[in-house]
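Novice: Following is a predicted model, sequence given first.
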Amino acid sequence: MRVCANLPASGRDVRLDLFRGLANWAIFLDHIPHEVLNSITTRNYGFSDAADLFVFISGYTAALVFGRIMIERGYVAAASRLLRRASELYAAYIIVVVIYIAVIAWVSQQLHDPDDLNQFNIGVFMSRPLWQAVQALALRYTPVNLDVLPLYILLLGTFAPALWLMVRKPTLILICSMAVYFVARHFGWNLAASPSGSWYFNPFAWQFLFFLGAWIALDGSHAIQSIIRSTAAFWLAIAYIVFALIVTTAIRAPELGSLIPHWILQLFDPNDKTNLAPCRVVHLIALAVAVTRFLRLDSPVLQWRALAPLIRCGRHSLQVFCTGIVLSFCAHAVIELSLNSLWAQVFAGAAGILLMTAVAYFWTWPKWTIGRAGRGGRSILQPRRPAIVAGLKPID
């Protein structure tokens, strides 16, 4: 079978970095209980939230980067890079689990507050550390707020065998992914988690969002370009976004809920996040249609200095995400110590975002290596250049 993927031109789409950075900030704020700043995140104004956006962009980016590597250098090169990236994510996950557990256990001991151990699913680990350590290595045990990283690891790992066919028959892979999504929702498929229960992000359902992003990167953007650019599609997307805003607001505010027929609210409450309710997928697609209409690739808005921190966080999303996970608990502890005072909520949220941004900027500093200078053999410091594959800048 010949390659039929229609990849965009080489170069970095800054919009991906922007929205991935925005997703990281929102995930950090959403993970802090009793945090006033998380009232501005997208989960309060529609069916989808930062997790949906993160998985969708991850699928798009994976197909864009590794699909081009496969076309130019072959499947073995692309698959090996994919698996290496998955192993890096796995190593980062294990490290952050260890740090996260240690921080929560230490803070809980110092504050004499054992409730946090149960609230963040650490008490289970403390009762059987060796067994749960093995379960963590198998991605079966996950502390609270870390669920999206095992999902990403699994999706990236399973993307390697699908990539060969994805660049040849992207629509076929999308149809198969959609079939798995609906069958899993119908029969209740999910992976088991330790000590009991199942994955918070059902991978059989969430893989559809990942492969939808991959399909758009490889073929979908060309296949549906005329539909996306049509006035009817745009206004239909706007109408659905407004409808989602009204329903979500009504569900969160009972005094407004009485203004909407009860049977309508029942369709969307609860908003099934574990099994990725269809309304979440449609909402994310509607947002993508609206955003791409207003924010084009060459938009001068992307050059605004005010957006530079978000873009930088998106370029180093793994480091920023892992930092945000630990900082979210630290912010929670500060807010609890202040008895949920407003100033502490604002300070903890703002300080966490500043620290995450500092980590992103730190990762862009030149990495220096020891080199040899000319004939004298004198040791000097030389900047190490990042590897560029197939004309692409490295993506973290």
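Specialist: Great, that's in hand.
Novice: Every contact and neighbour count from this point should use C-alpha atoms.
Specialist: Fine.
Novice: The top helix by length along the chain: which residues count as buried?
Specialist: Across the chain, the helix with the greatest residue count (assigned by DSSP state H) is helix 75-111. Neighbour-count burial for helix 75-111 flags 75, 78-79, 81-83, 85-86, 89-90, 93-94, 96-97, 100-101, 103-105, 107-108 (criterion: 16 or more other C-alpha atoms under 10 Å).
Novice: Next: stretch 335-343.
Specialist: Buried residues in stretch 335-343, counted by 16+ other C-alpha under 10 Å: 335, 340.
Novice: Quick one: end-to-end length of that stretch, please.
Specialist: Using C-alpha to C-alpha, to the nearest Å, the gap from the first to the last residue of stretch 335-343 comes to 9 Å.
Novice: With stretch 294-304 instead?
Specialist: End-to-end for stretch 294-304, by C-alpha to C-alpha: 15 Å.
Novice: Put this next to the first one:
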Amino acid sequence: MPEKRAWRKQQEIGIGMVKARENRIDLIRGLSLLLIFVGHSSFSFSEGLQHSRGFADASELFVLMAGISAALAYYPRGGALDFPSLAAKPLRRAGKIYAVHVALLVGLVGLFSVGLAKDLPIFAQASAILGLTGFWSDPLGNLASIFLLRYMPGNFDILPMYVILIACVPLFLYLNDRAPKLLICGSLLVWLGAGFGHVNFVNTALPEGHWYFDPLSWQLIFLIGLVIGVRLKTGRPALPYNRALFIAAAAFCVLAVPANILFHFHFIEPPSEWLYRAMTSKTNDGILRLVNAIAIVYVLWNIEAVRRLADGSFLQPICVIGRHSMPVFITGLLLSDLMTVSMGLPRSLTLPEQILLMTAGVLLQLVVGQYLEARKNCTSLSRSHPAPAEAKGATR
């Protein structure tokens, strides 16, 4: 108990809040990556697992953590905001994500084009399952639309959403320091307008004709994470403990699980179907999803056991994939598409086979994370201990 009170006090006064790495961010983000993979893989249990966590799912948690991480990465330590220099790194990052997205989609289309040209049945089936069939009705036009972020089948509009959100980071950080009330009010108005007005970007690959993840809606939860991250970067308590707020958040998280299961799977019909759909819309990040995600993170952040687990060695493999979130996410995205194709084939996979595939996919992502971490550590070691000049000369 004295140790617990000391830790609570440490949070309240902000001591020790800025450290080399906040492992709770990595832990939540790593768990979110694995849950996103399972949720997108179309296993027979994917939907049940996705809706057994309440109104929100791993996507909200991941975007919230992405906002926190963006602030830690791009907000200057001294707090002196020079907009041109502030904009350089996030825009470069957004450009890299855009290039990866285009390369992935063009590569996928190229692979399917070769497979279909050779009349391989598996590619025709997979093309239909992934929603790629319509591409070949206008290949040149759709290829141009890939570069314009207007043609994105399946879950491929997630990376473009991050391109837009990361590109907005300089403006968000600048306004957060200069006019925080204007920033929050503006973000809320955009979120409300996008939700009620159904304002979205065009995506010709989906039957709905718009992005599945609307950046105009999802910018709010990303911005909330960004504001939390700025507090963390400047040594203030990120999510300060308040007993009443903690109890309310925990109660909401607990009650949201049965409520969402009962309503989503129609065990009980909601009083207003339209209102319930609006409040739990994934495209527009409805209010119940938004509040639920914030409540989950607030509760996890203020449980000492979570902090200890994140800083310990047992869950470090999950923290590692959280540290290398983008390459692991891309790996999970490709694997989930592969699993979706496997689930859509004429021969139905048994439950043990699905569990085996899921386990293999999770382990592969953990292996990718470990490989990237080892490579990063080797690079850091070589930079901190450069080879002596004599040794370099001897090897020439």
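Specialist: That came through, no problem. All values reported here derive from a predicted model rather than from experimental measurement.
Novice: List of residues touching the next helix or strand after the longest helix of structure 1?
Specialist: Past helix 75-111 of structure 1, further along toward the C-terminus, the next helix or strand under DSSP states H and E is helix 115-119. Contacts made with helix 115-119 of structure 1 from outside it, assessed by C-alpha atoms under 8 Å, 6 or more residues apart in numbering, are listed as 104-105, 108, 122-124, 144.
Novice: Identify each buried residue in helix 115-119 of structure 1, please.
Specialist: Residues of helix 115-119 of structure 1 classed as buried: 116-117 (neighbour count, 16+ other C-alpha under 10 Å).
Novice: how much does the next helix or strand after it stray from structure 2?
Specialist: Once the chain leaves helix 115-119 of structure 1, the next helix or strand it forms, by DSSP H and E, is helix 123-127. With both structures laid over each other, helix 123-127 of structure 1 and its partner residues in structure 2 are 2.2 Å apart on average (mean C-alpha distance after the TM-score superposition for structure 1).
Novice: sorry, back to before: so what secondary structure elements neighbour the longest helix of structure 1?
Specialist: Counting by 3 or more C-alpha pairs under 8 Å, 6 or more residues apart in numbering; DSSP states H and E, the packing neighbours recorded for helix 75-111 of structure 1 are helix 50-73, helix 115-119, helix 148-166, helix 317-337.
Novice: Repeat the analysis, applying 7 Å as the threshold.
Specialist: Based on contacts counted as 3 or more C-alpha pairs under 7 Å, 6 or more residues apart in numbering; DSSP states H and E, the elements that helix 75-111 of structure 1 packs against are helix 50-73, helix 148-166.
Novice: Now the aligned residue in structure 2 for Arg15 of structure 1: which helix or strand?
Specialist: Under the alignment defined by TM-score structural alignment, Arg15 of structure 1 corresponds to Arg24 in structure 2. Secondary structure assignment for Arg24 of structure 2, by DSSP H and E: helix 23-40.
Novice: With Gln382 of structure 1 instead?
Specialist: Secondary structure assignment for Gln382 of structure 1, by DSSP H and E: strand 378-383.
Novice: what residues does that strand touch?
Specialist: Contacts of strand 378-383 of structure 1 with the rest of the structure, by C-alpha atoms under 7 Å, 6 or more residues apart in numbering, involve 366-373.
Novice: Quick check: the farthest pair among those?
Specialist: Greatest spatial distance among the contacts of strand 378-383 of structure 1 (C-alpha to C-alpha): Pro366 and Ala373, at 18.9 Å.
Novice: Quickly note the distance from the nearest residue to Leu151 of structure 1 once chain neighbours are set aside to Leu191 of structure 1.
Specialist: In space, not counting the residues next to it along the chain, Leu151 of structure 1 is nearest to Pro203; the distance is 6.3 Å by C-alpha to C-alpha, 6 or more residues apart in numbering. Pro203 of structure 1 sits 8 Å away from Leu191 of structure 1, going by C-alpha to C-alpha.
Novice: Now render the contacts of helix 115-119 of structure 1 as a markdown table, adding distance to Gly197 of structure 1.
Specialist: As requested, the contacts of helix 115-119 of structure 1 are exported to a markdown table (distance: C-alpha to C-alpha, whole Å):
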| residue | distance to Gly197 of structure 1 |
| --- | --- |
| Ile104 | 22 |
| Ala105 | 23 |
| Ser108 | 25 |
| Ile122 | 16 |
| Gly123 | 16 |
| Val124 | 13 |
| Val144 | 13 |
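Novice: And these, which is closest to Pro270 of structure 1?
Specialist: Of all those, Val144 has the smallest distance to Pro270 of structure 1: 20.0 Å, by C-alpha to C-alpha.
Novice: Just give me the match in structure 2 for the closest one.
Specialist: Structural correspondence for Val144 of structure 1 with respect to structure 2 (TM-score structural alignment): Gly154.
Novice: which residues touch the most centrally placed residue in structure 2?
Specialist: To find the centre residue of structure 2, average its C-alpha atoms and take the closest one (C-alpha atoms, centre = their mean): that gives Phe62, at 3.4 Å. Neighbour list for Phe62 of structure 2: 29, 32 [criterion: C-alpha under 7 Å, 6+ apart].
Novice: ok, the equivalent of it over in structure 1 to Val346 of structure 1 distance?
Specialist: Phe62 of structure 2 maps onto Phe54 of structure 1 when the alignment is built from TM-score structural alignment. Plainly put, Phe54 of structure 1 is 25 Å away from Val346 of structure 1 if you go by C-alpha to C-alpha.
Novice: before we move on, the earlier item: now distance to Ser230 of structure 1 too, for the helices and strands packed on helix 75-111 of structure 1, in CSV please.
Specialist: As requested, these are exported to CSV (distance: least, C-alpha to C-alpha, whole Å):
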stretch, distance to Ser230 of structure 1
helix 50-73, 22
helix 148-166, 27
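Novice: Cool, thanks, talk later.
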